[in-house]
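> Sharing a sequence plus its predicted fold:
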Amino acid sequence: MSLPFIDLKAQYAALKTSIDARIQRVLDHGQYIMGPEVQELETALAARAGTKHCITVASGTEALLIALMTLDLQPGDEVITTPFTFAATVETIVLLGGVPVFVDIEPDSCNLDAALIEAAITPRTKAIMPVSLYGQVCDMDAINAIASRHGGIAVMEDAAQSFGATYKGRPSCGLSTWGATSFFPSKPLGCYGDGGALFTDDDALAQAAREIRVHGQSQRYTHTRVGVGGRMDTLQCAVVLGKLERFDWEIARRLAIGERYQQQLGALPLQRLAVREDRDCVWAQFTVQVDEREAVVQALKQAGIPTAIHYPRPLHRQPAYEQRCRVATPLPQAEAAARRVMSLPMSADLSEAQQDEVVAALRAALA
């Protein structure tokens, strides 16, 4: 391909001095598990999310799993969520014996449709898990209000793609009972392997999460609760600390590149993602919807433009989950999006020339 889908090499070149120094510091002190960089990163991330607590964990998936464990999710308990997301969102529910309850998405944003949630609530509903898909937060005020009306149901934002985004001026991850993000390398803020973090203002939940991530230990060899091996490596924390140095610049670039894509694609026969006026989108993926997707993908491939499909099959149609979920509403929007979505190259280091190359190739493919 003539240009990368996500340009991690350019990012590293810009941050090489800082990242290398951070990694060298860990190699020098040798505290590879729960070293000082872990607490340093947690403090920095909590400040950015505006939360009292941040708990780093081994991955974004582990973040969701640990958060659900702190809520004492029991077999048969229900979690309302979207079918149009990566499998990690629901696999954590199923691993604990819970039942994913699917409601449909908004056709223009691809985010969970808050207006459909209330009708899906039952006495078994333990949590609501909206996904901030593609880097845009769901309507969290509406979702929190629904949860509050029904006895204070926990709300967990799956913010794997949206760290750095804002909703009504407030940061993603700091909008609900739990916020959970991922530092997978392709995310807006990524490490060089797996990593993730949890965010909350609740002292008891934070303490439970800290114990669960170290095998349920409240102190060494005192296992107060059932836990997992869920720590984030010190080296990966060091990488994220290095990347934080230009993260504000990267978010500004993502917003600008996303807006430029939106403007340049406005006249083409495709559907752009709608970004609500009261929030922004950090474009973890820049995604559009097209007819005849396979033909468009192949034409772009021939032109040297990489693409990806996020996501080609909704989770209620996946063999692992179709018998383990409850479909609370018809899901025509999720089904339609799965047939039509296509993601284009996107990263903070994407140049205008590269972006113009993508747009020109897409225009030709759609002609």
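Structure received.

> can we go C-alpha only for contacts and neighbour counts from here?
Will do.

> Please, where are all the strands along the stretch 1-150 of the chain?
Defined through DSSP state E, counting those that start in this stretch, the strands belonging to the stretch 1-150 of the chain, from first to last, are 53-57, 78-81, 99-102, 125-129.

> Alongside the first one, take a look at this:
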Amino acid sequence: MTIRVWDYLPEYAKEKDDILDAVQTVFDSGQLVLGESVRGFEREFAAYHGVPHCTGVDNGTNAIKLGLEALGVGPGDEVITVANTAAPTVVAIVGAGAVPVFVDVREDDFLMDTTQIEAAITARTKAILPVHLYGQCVDMAAVQQLADEHGLAVLEDCAQSHGAYHHGELAGTMSSAAAFSFYPTKVLGAYGDGGAVLTSDEQTKRDLDRLRYYGMDKVYYVVRSPGHNSRLDEVQAEILRRKLSRLDHYIAGRNAVAQRYVEQLSDLEHPEGLRLPRTNSGNTHVYYVYVVRHPKRDAILEALREFDIALNISYPWPVHTMSGFAHFGYRPGSLPVTEKLAGEIFSLPMYPSLPEAEQDRVGAALRSVIARL
């Protein structure tokens, strides 16, 4: 039987009654769009983070896009971010009419190299978009200091970091606003698409609510300024409300899987060989994915096929090298660390309900393959 990188079915088997009850609750409510389930989830997700405002939207990409727009980012503005991320981060920047400006990442933790931000700031820079990648946070003190010095907005991309802490502060609480994805694979995942934006600013909250609803306030058909149709679905919101109460449990499960990998593989670590994830001082890691690296990554993946184990690469093609973004003028070699990592990183199976027997198979197979290199 193939071991999958991610699988929701074991979790669904445990939570099926609650998930189906959530669906029934919405269907019995008499309101299928922007009803009590969305309002309740917004209250509860904001409360979990200790911030006053949350706006639920239809997906994580639009959470970034609307978040940028609510912070005043528009056509011609520049947004500093990274290319070692999922393409939707940059799709959202472009969707807001802005121009992505890439800085490289750090080789040891794959996160934004904050020492490169200041050199990337121009007169057109409007915002910084740090990506809390793979499950832990960027150095937000450095980001915010530069933002304050230059009068820039900061929007955290928290799609992969639900519940992660950075020096005692939760991801999503250290900036002007923060965007989340609830795609099914996420640490807090829906049974379909979903997203949200957190903010402590009341005006930003009002702008987000208007932007997700065609540009209207509370009166239908009265558009105050152009917006979008980007509402979080009631069914997904109710499911997320139920799952939010279990978020800390999911994170504990992911950390248990990560620790088991450490026990199985740490003796193989070598600067020129296998390298396991590191957690930075002051951070907690929620292990959205468990990303390791090896200079012979492709040979390892090829050899693992015989073991019927599915692995993933997050991400094999840096965003700045994609043809869809070629007009921004980046060339191979522009971001050397990002490009090097793209040839070495790969993800082991990671989800809270991953059976220990399957994880043992993964560890044994990886050990076997590396021994033959």
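Right, received. Where do you want to start? These numbers were taken from a predicted model, which means no experiment stands behind them.

> Ok, which of the strands of the stretch 1-150 of structure 1 comes nearest Gly193 of structure 1?
Ranking the strands of the stretch 1-150 of structure 1 by proximity to Gly193 of structure 1 (CA to CA) places strand 53-57 first, at 12.3 Å.

> Show which residues not belonging to that closest one make contact with it.
Outside of strand 53-57 of structure 1, the residues that reach it under the criterion CA atoms under 8 Å, 6 or more residues apart in numbering are 38, 42-43, 45-46, 63, 195-203, 206, 209-210, 213, 230-232.

> what's the single longest helix in structure 2?
In structure 2, ranked by residue count with DSSP state H as the criterion, the top helix is helix 9-29.

> That one: average distance to aligned residues in structure 1?
Helix 9-29 of structure 2, aligned to structure 1 and superposed, deviates on average by 1.1 Å (mean CA distance after the TM-score superposition for structure 1).

> What are the buried residues along that helix?
Of the residues in helix 9-29 of structure 2, those with enough neighbours to count as buried (16 or more other CA atoms under 10 Å) are 19, 22-23, 25-26.

> Determine which two of the residues you listed are furthest apart.
Taking every pair in the buried residues of helix 9-29 of structure 2 and measuring CA to CA, the maximum separation is 11.2 Å, between Ile19 and Val26.

> In helices only, show me the contacts of strand 53-57 of structure 1.
Here DSSP H is the test, and these give 38, 42-43, 45-46, 63, 203, 206, 209-210 as lying in helices.

> PyMOL command to pick out the buried ones of the residues you listed?
Restricted to buried positions by 16+ other CA under 10 Å, the PyMOL selection for those reads:
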select buried, resi 38+42+43+45+46+63+206+209+210
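
> Tell me the gap between stretch 326-336 of structure 2 and the middle of its chain.
Taking CA atoms, centre = their mean, to the nearest Å, the mean C-alpha location of stretch 326-336 of structure 2 is offset from the chain mean by 23 Å.

> ugh, wrong one, I meant stretch 365-373 of structure 2
A distance of 31 Å separates the C-alpha centroid of stretch 365-373 of structure 2 from that of its chain, computed with CA atoms, centre = their mean.

> got the strands of the stretch 1-150 of structure 1 as TSV, with mean neighbour count columns?
As requested, the strands of the stretch 1-150 of structure 1 are arranged in TSV below (neighbours: other CA atoms under 10 Å):
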stretch	mean neighbour count
strand 53-57	27
strand 78-81	27
strand 99-102	28
strand 125-129	24
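
> Columns distance to Pro314 of structure 1 on top of those, output as TSV?
Listed next are the strands of the stretch 1-150 of structure 1 as TSV, based on distance: least, CA to CA, whole Å:
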stretch	distance to Pro314 of structure 1
strand 53-57	27
strand 78-81	12
strand 99-102	10
strand 125-129	16
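
> quick one: which of these is nearest Leu331 of structure 1?
Each of those has some distance to Leu331 of structure 1 by CA to CA; the shortest is strand 99-102, at 8.2 Å.

> Have a look at how far, on average, the closest one is from structure 2.
Comparison of strand 99-102 of structure 1 with structure 2 after fitting gives an average deviation of 0.6 Å (mean CA distance after the TM-score superposition for structure 1).

> Could you tell me which other helices and strands that strand packs against?
Judged by 3 or more CA pairs under 8 Å, 6 or more residues apart in numbering; DSSP states H and E, the packing partners of strand 99-102 of structure 1 are strand 78-81, helix 88-95, strand 326-327.

> How about residues contacting that strand?
The set of residues external to strand 99-102 of structure 1 that reach it, using CA under 8 Å, 6+ apart, is 75-83, 90, 93-94, 120, 316, 324-329.

> One more: stretch 232-247 of structure 1?
Applying CA under 8 Å, 6+ apart, the external contacts of stretch 232-247 of structure 1 come out as 15, 18-19, 22-23, 26, 31-38, 41, 56-59, 183, 189-196.

> Apply 6 Å and report the result again.
When contacts are taken as CA atoms under 6 Å, 6 or more residues apart in numbering, the neighbours of stretch 232-247 of structure 1 outside the stretch itself are 18-19, 22, 32-35, 37-38, 56-58, 191, 195.

> Closest one to Ala361 of structure 1 out of those, please.
Nearest member of the contacts of stretch 232-247 of structure 1 to Ala361 of structure 1, counting by CA to CA, is Cys191, at 31.1 Å.

> How about the counterpart of the closest one in structure 2: what's its closest non-neighbour residue?
Mapped onto structure 2 by TM-score structural alignment, Cys191 of structure 1 lines up with Ala190. If the residues on either side of it in the chain are set aside, Ala190 of structure 2 comes closest to Pro184, at 4.9 Å by CA to CA, 6 or more residues apart in numbering.

> The one you found touches Gly194, doesn't it?
No: taking CA atoms under 6 Å as the definition, Pro184 of structure 2 is not a contact partner of Gly194, at 8.8 Å.
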